[in-house]
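Visitor: what would the 3D arrangement of this be:
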Amino acid sequence: MLVFDKLFIGGEWVSPATNRIIEVHSPHDQSLVGTAPEATKADIDLAVKVAKDAFENGEWATMAPEERQAVIAKFNDLHAAKAQEFAELITSENGSPLWFTSVLQGSLQEQTNAYLRAAKDFAWEKHLESGSIVLAEPVGIVAAVIPWNAPHQSALVKIIPAMLAGNSVILKASPETVLDALAMGDLFNEAGLPKGVLSIVPAHREVSEYLVLHEAVDKIAFTGSTAAGKRIASNAAKQMKRVSLELGGKSAAIILEDADFKVAVAGVKFSSYANNSEYCAALTRVLVPRSRYAEFEKEMVEMVKGITVGNPMNMENFMGPMVHKAQQEKVKSYIKLGIEEGARIVVGGLETPEGLEQGNYVQPTLFADVDNSMRIAQEEIFGPVIVMIPYTDVEDAIRIANDSNFGLSGGVWSASKEKGLEVARRIRTGAVTVNGATSSYDAPFGGYIESGMGREFGGIGLGAYVEYKTINI
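Guide: Alright, predicted model coming up:
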């Protein structure tokens, strides 16, 4: 069991203002994984004070970009060396299958390397032919608020570019995954990050809102639900805070008539059911041509029935439990809703997998004959419930894919790369993969419509943490 009794504030381990404790329980068997202090408003005030002092009086904001890059590069090496250790800790906290956390944690060194490449090439100071000088300066104090489903990826995609730009950062960790967040603190100290630049504070929603509304916070970087993102954007607008939001999704996978169905189904498995389907970019609407619907359904049924569910620490299990009981009940309520709406359930259902009743488990579930107007096709479920929607022709498929309030991700499968690209260009979403291609950390990621504002990764993501100043001489 991992126990923290202090908060990481400005690079120092500080006693919390109260004795309130967050307990982290295993989603698999409810055993106690660890405990950590729960940050209160008084702790947030201290973190903001320290961050403000570091930004206004410290060395980090005025340090040469190359010096900041050297510190982040050292942290990246230290973090990569502990990738598997962190993967196991995160799995014990949130129930993500170990094969998934291992792959994701192993990829984060490249995520940070992409930011380092961008920082090296970034125009921190540009001299125009007119004689004007354009400076890219840090925004100030950044509040980074992250969810529990991919905690280190969500944290580093924000705090790394923010710090590379010279900002001070307060990371608000989710209560479900406080242990892995606090465990990063000493790595930043070992890398040589100056005191005051980074704080890590686990807290619940009320204190999180107190942080983002704090008058000294200049920029909010948030990943989470669309409902919470709207609330943050609305409140931030009153204070003219800078905001970037990576929110929900209900992304479509379009299976074209010429696609190799076995290849497409294998791709759908990883893009739809990976990480227990608890991730925003999951392709949870699968659009299938009517002319081959029965054939594709057969392949999908075989795939879903073959998904192994159980202890997420077992590398052989593809799926683990939902993060907590409330999420389990939410997902089951959507399964019940889908049945009531008239969709045909072909795999899975409401019964908890046999032998796993103690955990927060939900069967991988597949609905067929779904109409895109149904709530199970329009609302983000954030669990292993996938819907198959028939379409008549390519124009109909594109119309259905775009008939959504979300626009975060998408996928197209086709025997023709050119045809797949043609369809991908017409889907109104922030990212599209053709035939299951791997995403690049150099390329921007974010959403259209209710899937968010702004982009993360690479040079564009780095640019979200600077203010531009023009000096005319």
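Visitor: could you use CA atoms for every contact and neighbour count after this?
Guide: Fine.
Visitor: so which residues make contact with stretch 352-368?
Guide: Stretch 352-368 has contacts (Cα atoms under 8 Å, 6 or more residues apart in numbering) with 27-30, 273, 297, 301, 304, 307, 309-310, 320-325, 328, 331-332, 335, 338, 343-351, 384-389.
Visitor: following up with a second sequence; could you model it the same way so I can compare the two?
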Amino acid sequence: MQEREFRLFVGGEWIEPEGGRRFECVSPVDGSTWAMAPYASVQQIDLAVRLAREAFEVGEWSRALPSRRAELMRKLGSLIEQNVDELARIQVQENGKLIREVHGQTLALAKYCYYYAGLAETLHGDCIPLSMPDMLNYTVRVPVGVVAAITPWNSPLSLLMWKMAPALAAGNAMVVKPSEFTPISTLMLAELVEQAGFPPGVFNVVTGGADTGGALVDHQGINKIAFTGSTAVGKKIAEKAGSRLIRTTLELGGKSANIVFDDVNLEEAANGVLAGIFAAAGQTCLAGSRALVHKDVYDEFAKILVEKTERISIGDPQVMATEMGTVACRPQYNKVLAYIDIAREEGAKLLTGGKKPSFASEASLFVEPTIFGNVSNQMRIAQEEVFGPVLCLIPFESTDEAIQIANDTRFGLAAGVWTRDVKKAHKVASRLNAGTVWVNTYRKTNYASPFGGIKESGLGRENGPDTMKEYTEVKSIWVNYGEPIKDPFNPRA
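Guide: Take a look at the predicted model:
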């Protein structure tokens, strides 16, 4: 593929990075450089924020009619549908995720646009009954201002849309900084935003490295930060946001447990467990990286898992028949292999995988789907987020023990429960410390359902109607329709 040089999208214009500074976009499949992304300077980040502020205030985007915002959101959704093949292909080119998964995720972006277009037209406050005579009190929701969105490399457009759709629908302006490993898909989405007719400055994209994101977070013109990424970085962002008392939404790491009881169809549960960890090569915050299995079915379940895992088709993620692609970037690839070594050193039993496939070139970032058995929940491999295709099998004896093990982590993003017992399913789900719990399924999300974590898995929620509250402030308005104030020192008089 011929390299293409991209530009920054700032204030509705495509601008060259200062000094022509760019960085390589490298394919995780073969190590080739396929695009050159622009590296925004501090001055260009400042420009993006200032123009976003201007679009929000002077350009009156925040006061645009809800029907106008909804109209533009629907136009964007339609353009996404028209360009879904290319948007999906570019994301796979960037991070090695399966085209069979990414295509569906990309098509769903349009549904997010349509859903939040509807919410833009139905966002309302309340009329509050007061225990005071002749007073009308009502609330309205107003946008927070300029939103900084910092997105990861594992699902670049999906996790951007989780922020973008409600932020724009509510009337905010945005400056987006995508991961340096997956910047091109976001720049291509910006092309569609431009075609849809959003006012200049409402949506801006600045690309670069960690320093780019840091400069955006530090900018005094930002009113809210929406971040998806590691817990370590999320804590730093929260600290900086706290010092300025600005809002944050943080969707961070996980070490989610998939609990398999002894009353299930083991074949079906195995399919669910494998989908929860290997479908995206383990590179999802909600990955079910710990499989807690009842001791009475542990050996049989482990055997089924290994047999199914060793039949997984690994290869070119652009091919529909492929079932697992690559790790997205070299640093993450090295991290995954390091954790596999750590698991061995800790005494976990390698049941399958654990290395680069024999067919893979040195430049490629393929890692075999890996399962470790007889893992103790105190091991690092069970407590720390690997973010790769590595599954830990942990046996348990009782329901209480399963819940205790599942909750024994600093994370609290998601969990799965596999049982035919309806009472047990509800009981266990109610006691799991996780923002999302799936029963007899796994790794399902939808624009209408809230998603987010507790403990060190984050703050706030994305998706669902309540997300509009994350991007708005409540203004309380009082109207006196009775007698004028007679005593200025006694407002009740």
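Visitor: that older thread, please pick the buried ones from the contacts of stretch 352-368 of the first structure.
Guide: Buried subset of these (neighbour count, 16 or more other Cα atoms under 10 Å): 27-28, 273, 297, 301, 304, 309-310, 320-324, 328, 331-332, 335, 338, 343-349, 384-389.
Visitor: what about the contacts of stretch 352-368 of the first structure, which are in strands?
Guide: The strands, defined by DSSP state E, take in 344, 345, 346, 347, 385, 386, 387, 388, 389 from these.
Visitor: could you point out the longest helix of the first structure?
Guide: In the first structure, assigned by DSSP state H, the helix with the most residues is helix 98-121.
Visitor: by contact count, what packs against it?
Guide: On a contact count with 3 or more Cα pairs under 8 Å, 6 or more residues apart in numbering; DSSP states H and E, helix 98-121 of the first structure meets helix 65-81, helix 83-94, helix 151-164, helix 458-462.
Visitor: mean deviation of it from the second structure?
Guide: In the superposition against the second structure, helix 98-121 of the first structure averages 2.4 Å from its aligned positions (mean Cα distance after the TM-score superposition for the first structure).
Visitor: buried sites along that helix?
Guide: Under 16+ other Cα under 10 Å, the buried positions of helix 98-121 of the first structure are 98-102, 104-106, 108-116, 118-119.
Visitor: repeat that for stretch 291-299 of the first structure.
Guide: 293, 296, 297.
Visitor: give me the subset of those that lies in helices.
Guide: Under the assignment DSSP H, these contribute 293, 296, 297 to helices.
Visitor: quick one: map the last one onto the second structure.
Guide: Matched across to the second structure, residue 297 of the first structure falls on residue 302, judged by TM-score structural alignment.
Visitor: so who does that match touch?
Guide: 373, 393.
Visitor: residues near the counterpart of residue 214 of the first structure in the second structure, how many?
Guide: In the second structure, residue 214 of the first structure lines up with residue 219, judged by TM-score structural alignment. By the criterion of other Cα atoms under 10 Å, residue 219 of the second structure has 15 neighbours.
Visitor: what's residue 413 of the first structure aligned with over in the second structure?
Guide: Residue 413 of the first structure maps onto residue 418 in the second structure, by TM-score structural alignment.
Visitor: doesn't residue 439 make contact with its match?
Guide: Yes: taking contacts as Cα atoms under 8 Å, residue 418 of the second structure lies within contact range of residue 439: 5.9 Å.
Visitor: now residue 376 of the first structure: closest residue in space, sequence neighbours ignored.
Guide: In space, and not counting its chain neighbours, residue 376 of the first structure is closest to residue 338: 5.9 Å by Cα to Cα, 6 or more residues apart in numbering.
Visitor: wait, that neighbour touches residue 379, no?
Guide: No: using Cα under 8 Å, residue 338 of the first structure is not in contact with residue 379, being 11.3 Å away.
Visitor: and the longest helix of the first structure with helix 83-94, angle?
Guide: Angle, helix 98-121 of the first structure to helix 83-94, by axes from the mean of the first three to the mean of the last three Cα atoms, to 10 degrees: 120 degrees.
Visitor: now helix 98-121 of the first structure against helix 151-164, angle please.
Guide: 10 degrees.
Visitor: show me what the helix or strand following helix 98-121 of the first structure is in contact with.
Guide: Using DSSP states H and E, the helix or strand that follows helix 98-121 of the first structure in sequence is strand 125-127. With Cα under 8 Å, 6+ apart as the test, strand 125-127 of the first structure has contacts from 133, 134, 135, 136.
Visitor: list the residues that contact the aligned partner of residue 200 of the first structure in the second structure.
Guide: Aligned by TM-score structural alignment, residue 200 of the first structure pairs with residue 205 of the second structure. Contact analysis of residue 205 of the second structure by Cα under 8 Å, 6+ apart lists 8, 9, 10, 48, 175, 176, 177, 178, 186, 187, 190.
Visitor: pull the most distant pair out of these.
Guide: 48 and 186 (15.5 Å; Cα to Cα).
Visitor: ok, those two, which is more surrounded?
Guide: residue 48 (28 against 24).
Visitor: just checking, the more buried one touches residue 177?
Guide: No: applying Cα under 8 Å as the test, residue 48 of the second structure and residue 177 come out as separate, 10.9 Å apart.
Visitor: tell me, how many residues neighbour the closest residue to residue 297 of the second structure other than its chain neighbours?
Guide: Counting by Cα to Cα, 6+ apart, residue 262 is the residue found nearest to residue 297 of the second structure once chain neighbours are left out, at 5.9 Å. A count of nearby residues for residue 262 of the second structure, using other Cα under 10 Å, gives 18.
Visitor: same check on residue 215 of the first structure?
Guide: 11.
Visitor: how about residue 40 of the first structure, what's its partner in the second structure?
Guide: By TM-score structural alignment, residue 40 of the first structure lines up with residue 41.
Visitor: contact partners for its match?
Guide: Per Cα under 8 Å, 6+ apart, neighbours of residue 41 of the second structure: 17, 18, 212.
Visitor: now, of those, which are buried?
Guide: Neighbour counting by 16+ other Cα under 10 Å classes 17, 212 among the contacts of residue 41 of the second structure as buried.
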